[in-house]
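Asks: sequence and computational prediction follow.
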Amino acid sequence: MITVTSATFDEQVLNAPGPVLVDFWADWCPPCKMIAPILEQLDAELGDRLTIASLNGDENPDIASRYGVLGFPTLTLYKGGEVVHQMVGAKPKRHLLAALTPHL
């Protein structure tokens, strides 16, 4: 799992060679804390096919605003620099896998 900021977002997410799932989160967000271990598991299981990135939306509001992120957590999947899927709220692992697998 990587951490991205406004300074590194374009390079590490939009210009990435493969799909990147960005977790837009905030320190004050309980569902963000709930989903974090699930994202760690997915990173361990899918790391060869998917990069998982973490972006603090409060510290990088320009990126959150650019992609219309209005609530946390928001999980946005980028492929070839484009948004191909977006989910809002904490979801069980099986739901995340079902949503991500067609894009991998």
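Replies: Perfect, I can see it now.

Asks: going by C-alpha atoms from here, please, whenever you check contacts or count neighbours.
Replies: Will do.

Asks: buried stuff in the longest helix along the chain?
Replies: Of all the elements of type helix in the chain, the one with the most residues (DSSP state H) is helix 30-46. Using 16 or more other Cα atoms under 10 Å as the test for burial, helix 30-46 gives 32, 35-36, 38-39, 42-43.

Asks: which helices and strands sit right next to the helix or strand just after that helix?
Replies: Remark: after helix 30-46, the chain's next helix or strand is strand 51-56, criterion DSSP states H and E. When contacts are defined as 3 or more Cα pairs under 8 Å, 6 or more residues apart in numbering; DSSP states H and E, strand 51-56 packs onto strand 2-3, strand 20-25, helix 30-46.

Asks: and the comparison structure, right after this:
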Amino acid sequence: MSTTVFRYFLLFSLIIVHGSSYAATAHEQEQLSLILQQLDIIERLATQATATSASEPGNRYRFDYPSLMQDIQRIRQGVQGYLSPSRAQPRDPTELVGDYRLDTPSVEPSP
């Protein structure tokens, strides 16, 4: 999967969750549960990709999997908090990272 797919999915998830300001109907609960399942799948794929990705010497950038995992957790917490609110809905000012490209440290040849 490309980073673009992850970004669009995360954006789509945020739009759905953020646009929900009313009590969850049965249909909405079902849709949000599906989003949680999809987040689980994306998280598993990202974990697998982390384990299999290797930083190649010529690459300037690498994908920032830890930031992606943190953003997935934040989205999951938002959906779960909406589905089972414990009190009045507080505003969460923390923003998602959104930029998952890291500079690969340059390898200098040893003398």
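Replies: That came through fine. None of these values were measured; they are calculated from a predicted model.

Asks: quick one: TM-score?
Replies: Taking TM-score structural alignment, normalised by the length of the first structure as the basis, the two superposed chains have a TM-score of 0.32; 53 aligned residues with a Cα RMSD of 3.8 Å.

Asks: for Val84 of the first structure, which of the helices and strands packed on strand 51-56 of the first structure is the nearest?
Replies: Among these, the nearest to Val84 of the first structure by Cα to Cα is strand 20-25 (10.0 Å).

Asks: what angle do that closest one and strand 51-56 make?
Replies: Put simply, strand 20-25 of the first structure runs at 20 degrees to strand 51-56, going by axes from the mean of the first three to the mean of the last three Cα atoms, to 10 degrees.

Asks: now for strand 20-25 of the first structure, which elements pack on it?
Replies: Using 3+ Cα pairs under 8 Å, 6+ apart: strand 20-25 of the first structure touches strand 51-56, strand 74-79.

Asks: do you have the helices of the second structure handy? List them.
Replies: Taking DSSP H, the helices of the second structure run over residues 3-18, 26-52, 65-83.

Asks: just these: most buried one?
Replies: Each of the helices of the second structure was scored by mean neighbour count; the highest is helix 65-83, a mean of 17, by mean count of other Cα atoms under 10 Å.

Asks: I'd like to know which elements it is packed against.
Replies: helix 3-18, helix 26-52.

Asks: any chance of those in TSV, plus distance to Gln70 of the second structure?
Replies: What follows is those, written out as TSV (distance: least, Cα to Cα, whole Å):
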stretch	distance to Gln70 of the second structure
helix 3-18	12
helix 26-52	10
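
Asks: between these, which gets nearest to Ile75 of the second structure?
Replies: Among those, helix 3-18 comes nearest to Ile75 of the second structure, with 7.0 Å by Cα to Cα.

Asks: what's the angle from the closest one to helix 26-52?
Replies: Here helix 3-18 of the second structure runs at an angle of 150 degrees relative to helix 26-52 (the same axes, to 10 degrees).

Asks: which strands and helices lie in contact with helix 3-18 of the second structure?
Replies: Packing contacts for helix 3-18 of the second structure, counted by 3+ Cα pairs under 8 Å, 6+ apart, involve helix 65-83.
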